[in-house]
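[1] got a predicted structure here, sequence first:
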Amino acid sequence: MAEQLSFDLPARPALGRDDFFVSPANALAVAMIEYPDTWPGGKLVLSGPAGSGKTHLCHVWAAHTGARIVKASATTERDVPALAAGPVAVEDVPEIATDETAQNALFHLHNLALAQGNRLLLTGRPSPNLWGLSLPDLQSRVQGATHIALSPPDDPLLAAVLAKLFADRQITPRPDVIPFLLQRMDRSFLAAADIVDRLDRAALSQGRTLSRKLAAGLLGHMDKST
């Protein structure tokens, strides 16, 4: 069958609280996000693999508290006073492990925000003791924060992640597709994102419904290519 023209429309992630599925893998993190007044010292570190929900939880927290969300690599000294004036989430802190300028900015943001009684949320993929920040004072303050790790997904969470990824692309797979994928896919958020992307593209290019048959063909092709 000749491939059809397709429109590669961007996915629009839904980042509200109602879009976040709670399971044993993330329940503690959700509870901490919902009750920031309980954070010891006013700060919290969230860690977890790519796609585990760190950014989503930052947005949930921001919607609840009015917090600003910034990337660690984009934070500068001149931003600090404005950011420290309210609650703030700083994402992907390990990315500045060798960037002395960005680390100094984050160090001052950390101190000023907490001194003014505002909450600070930090995120990164590995456990904070592995962030390897070259500024010792910043590394010690990060490790002094309460740390919540988002665990690898259990079946209910992985099913919800798949459903959300499909919904973000405004597509509805047949009811047997997600159970079929759960039995055969790698158990990771990255694998879920990759499979949804591949299925979406295959369905569009072939002009087919997103069915179990299409999923089986895609997974078989992926197995042969590894």
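    The structure has been received and is ready for your questions. Numbers count the residues shown, from 1 in each chain.
[2] when you work out contacts or count neighbours from here on, use the C-alpha atoms and nothing else.
    Will do.
[3] which residues in the chain form helices?
    Using DSSP state H, the helices assigned to the chain run over residues 27-34, 54-65, 80-84, 100-115, 136-143, 155-168, 177-184, 189-206, 212-225.
[4] got another, please set it beside the one above:
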Amino acid sequence: MHRQLSFDLPVRAALGREDFFVTPANAMAVALIEGWQGWPGRKLVLEGPKASGKTHLAHVWAQTSGARIVQASTLAQADIPALARGHVAVEDVPAIAGNAAAEQALFHLHNLVLAEGRTLLLTADRPAARWGLVLPDLASRMQGTTATRLDAPDDRLLTAVLAKLFADRQLVPTPETIPYLVTHMNRAFDSAQALVAAMDAAALGQGRPLNRKLAAEVLEQVMQPGLLDNSPDQGQHR
């Protein structure tokens, strides 16, 4: 049965390991997260475009290692010595580029975590050389950190991502809806996120089922130009 569309239910993201679907597009990153005790220098950078699963994998690692997860933008106000007593995941490091206090805090956190014998995970949407960090010592340490990347999704992963996004919103689309979206949408995680949100809003507002017809209308009316291009070379993240 479909969700009762008269109720705007909350979105609850499932962030467990069992909720993360593994395909060749992300297998290396998953293997490194699962084998975290062997990271060179006890640190790792996890790269990937928006909505690619970085936060999900950070939570998987935190559940496994007992690590704390913090946003890079909050580090200037954090108790760095206390934070460094355990394993730490720092999310969205490029966001602090040019913020002297936050960069200095991450530099000290990096050094203290390693001095304490702990492990550090950092997430970003691009390689460390393009983060724009101003503090030279921090930039050199980040660029010297082993990195792994979540690639643009293949059909299997895109299908799983869409299914998870619908499930997070407690939505049940008709069986043909997700295959139709996979065939016609851009191969991008943020596009999947936007599509599911738009379909949820349209179904809720119009009292309609989540089916292929609604998917086609959302693709045509809501998405940005180029989203309907199904060429395998389109939508790849650079």
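    Noted; the coordinates are in hand. If you're wondering where the values come from, they're calculated on a predicted model, not measured in any experiment.
[5] superposed, what's their TM-score?
    TM-score of the superposed chains, computed with TM-score structural alignment, normalised by the length of structure 1, equals 0.94; 222 aligned residues with a CA RMSD of 1.6 Å.
[6] ok, back up a step: okay, the helices of structure 1 in JSON lines with distance to D8 of structure 1 next?
    Output for these, formatted as JSON lines (distance: least, CA to CA, whole Å):
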{"stretch": "helix 27-34", "distance to D8 of structure 1": "33"}
{"stretch": "helix 54-65", "distance to D8 of structure 1": "23"}
{"stretch": "helix 80-84", "distance to D8 of structure 1": "36"}
{"stretch": "helix 100-115", "distance to D8 of structure 1": "36"}
{"stretch": "helix 136-143", "distance to D8 of structure 1": "40"}
{"stretch": "helix 155-168", "distance to D8 of structure 1": "13"}
{"stretch": "helix 177-184", "distance to D8 of structure 1": "22"}
{"stretch": "helix 189-206", "distance to D8 of structure 1": "8"}
{"stretch": "helix 212-225", "distance to D8 of structure 1": "18"}
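[7] out of those, flag the one nearest G41 of structure 1.
    Closest of the helices of structure 1 to G41 of structure 1 is helix 100-115, at 7.8 Å (criterion: CA to CA).
[8] got the buried residues for the closest one?
    In terms of neighbour count (16 or more other CA atoms under 10 Å), helix 100-115 of structure 1 has its buried residues at 102-110, 112-114.
[9] F20 of structure 1: which of the helices of structure 1 is closest?
    It is, among the helices of structure 1 and with distance given as CA to CA, helix 54-65, at 7.5 Å.
[10] got the angle between the closest one and helix 27-34?
    Relative orientation of helix 54-65 of structure 1 versus helix 27-34 (axes from the mean of the first three to the mean of the last three CA atoms, to 10 degrees): 30 degrees.
[11] average offset between helix 54-65 of structure 1 and structure 2?
    On superposition with structure 2, the mean distance recorded for helix 54-65 of structure 1 (mean CA distance after the TM-score superposition for structure 1) is 0.4 Å.
[12] what is that helix packed up against?
    Helix 54-65 of structure 1 is packed against helix 27-34, strand 68-71, strand 88-91, with contacts defined by 3 or more CA pairs under 8 Å, 6 or more residues apart in numbering; DSSP states H and E.
[13] show me what it is in contact with.
    Residues outside helix 54-65 of structure 1 that contact it (CA atoms under 8 Å, 6 or more residues apart in numbering) are 15-17, 20, 30, 33-34, 46-48, 67-69, 87-89, 91, 121, 123.
[14] contact partners for F166 of structure 1?
    Contacts of F166 of structure 1 by CA under 8 Å, 6+ apart are 172-173, 196.
[15] which of those residues does structure 2 keep?
    Mapped onto structure 2 and checked by both residues aligned by TM-score structural alignment, their matches' CA atoms under 8 Å, the contacts of F166 of structure 1 keep the contacts 172-173, 196.
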